[in-house]
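Engineer: Got a sequence here, can you model it:
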Amino acid sequence: MYSLTVRDRMMIAHSFTGAVFGPAQRLHGATFVVEATFRRAVLDADGLVVDIGIAAGALRSVLASVEYRNLDDVEEFAGKNTTTEFLCAWVADRLADRLGTGLDSIEVLLRESDVAWGSYERTL
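Structural biologist: All right, here's what the predicted structure looks like:
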């Protein structure tokens, strides 16, 4: 399986609902380093998994739609806890919509810090 990974970052604010989240129930900020890995078993006719510039541009576009926003105010996220894991799937789904043709899977990893991160992989 071949893979190509691009990296970007986003800054957001959000809060969580539920005692399990402790002080994170209050509004707080997060800066995520976001890695998107695209996989396919066979390279395309140009010898690529996906063009790096196209992949980086698609990731930037997805992140820009929520960057510097309070996710609590985004209608699409109403009633949802925008956890690291949730956001991984949200980013992966949008990347699949943009670049999914010909790929076998997309994995998105969000690094919340140097000691904590989550990921989600979806097959296509």
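
Engineer: Going by C-alpha atoms from here, please, whenever you check contacts or count neighbours.
Structural biologist: Noted.

Engineer: and the residue nearest the centre of the chain, what does it touch?
Structural biologist: For the chain, Val91 is the residue whose C-alpha lies nearest the centre (C-alpha atoms, centre = their mean; 3.4 Å). Val91 makes contacts with 62-63, 108, as judged by C-alpha atoms under 8 Å, 6 or more residues apart in numbering.

Engineer: now the other sequence, so there's something to compare against:
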Amino acid sequence: MFSVTVRDHMMVAHSFRGETFGPAQALHGATFLVDATFRRAALDADGIVVDIAAAARELNAILAAFHLRNLDDDPSLAGRNTTTEVLAQVIADRLVERVHAGAFGPGARELAGVTVTLHESHVAWAGYERGL
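Structural biologist: Prediction:
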């Protein structure tokens, strides 16, 4: 399996519901380093997994919807604790929607999967992997 990863970041504010989260139940900020990895079994006719520029552009566009915003106010996330794991899934799902919409070009039709990893710090991260 071949893979290509692009990286970006976002800074958000959010709060959590539930005793599990202790002080994080209050509004707080988080900065995430975000990796999006695209996989496929065989390279396309151009010898690539996916157009890296398109992958970077699409990841940036998805993160721009969250960057410097309070996630508690985002209607698309209403009713969910915006944990690192949940955000990884939301971003991966939106990337797959953009692949299916053609934003990555025709070569992306053969992608097998996408993995999104959000790094909370240099010692903690979470991710979500899904097929296409």
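
Engineer: TM-score them against each other, please.
Structural biologist: TM-score for the superposed chains, counting by TM-score structural alignment, normalised by the length of the first structure: 0.98, backed by 124 aligned residues with a C-alpha RMSD of 0.7 Å.

Engineer: quick one: the residue nearest to the centre of the first structure is in a strand?
Structural biologist: No: Val91 of the first structure: not assigned to a strand; according to DSSP: H, G, I helix; E, B strand; the rest coil it is helix.

Engineer: just the strands in the first structure please.
Structural biologist: 2-14, 28-40, 105-111, 117-123 (DSSP state E).

Engineer: neighbour-wise, which of the contacts of Val91 of the first structure leads?
Structural biologist: Val108 (27 neighbours; other C-alpha atoms under 10 Å).

Engineer: mind listing what it touches?
Structural biologist: Contacts of Val108 of the first structure by C-alpha under 8 Å, 6+ apart are 34-37, 88-89, 91-92, 119-121.

Engineer: The aligned partner of it in the second structure and Gly18 of the second structure: what is the separation?
Structural biologist: Matched to the second structure by TM-score structural alignment, Val108 of the first structure sits across from Val116. Separation of Val116 of the second structure from Gly18 of the second structure (C-alpha to C-alpha, to the nearest Å) stands at 25 Å.

Engineer: Quick one: map Asp8 of the first structure onto the second structure.
Structural biologist: So Asp8 of the first structure corresponds to Asp8, using TM-score structural alignment.

Engineer: and the residue lying closest to its match once chain neighbours are set aside, how many residues sit next to it?
Structural biologist: Excluding its sequence neighbours, the residue lying closest to Asp8 of the second structure (C-alpha to C-alpha, 6 or more residues apart in numbering) is Val34, at 5.2 Å. Look at Val34 of the second structure: counted by other C-alpha under 10 Å, it has 25 neighbours.

Engineer: Please determine how far Val34 of the second structure is located from Glu19 of the second structure.
Structural biologist: For Val34 of the second structure, the distance to Glu19 of the second structure - C-alpha to C-alpha - is 27 Å.

Engineer: before we move on, what about Arg7 of the second structure?
Structural biologist: With C-alpha to C-alpha as the criterion, Arg7 of the second structure and Glu19 of the second structure are 33 Å apart.

Engineer: if we can go back for a sec, so the residue nearest to Asp8 of the second structure makes contact with Ala56?
Structural biologist: No: using C-alpha atoms under 8 Å, Val34 of the second structure is not in contact with Ala56; the gap is 10.9 Å.

Engineer: Overlap in contacts, the two.
Structural biologist: Joint contacts of Val34 of the second structure and Ala56 (C-alpha under 8 Å, 6+ apart) are 7-8.

Engineer: what sits against Val6 of the second structure?
Structural biologist: 35-37, 52, 55-56, 59.

Engineer: which ones are touching the corresponding residue of the first structure for Tyr128 of the second structure?
Structural biologist: The pairwise alignment with the first structure assigns Tyr128 of the second structure to Tyr120, based on TM-score structural alignment. Residues in contact with Tyr120 of the first structure (C-alpha under 8 Å, 6+ apart) are 85, 88-89, 92, 107-109.
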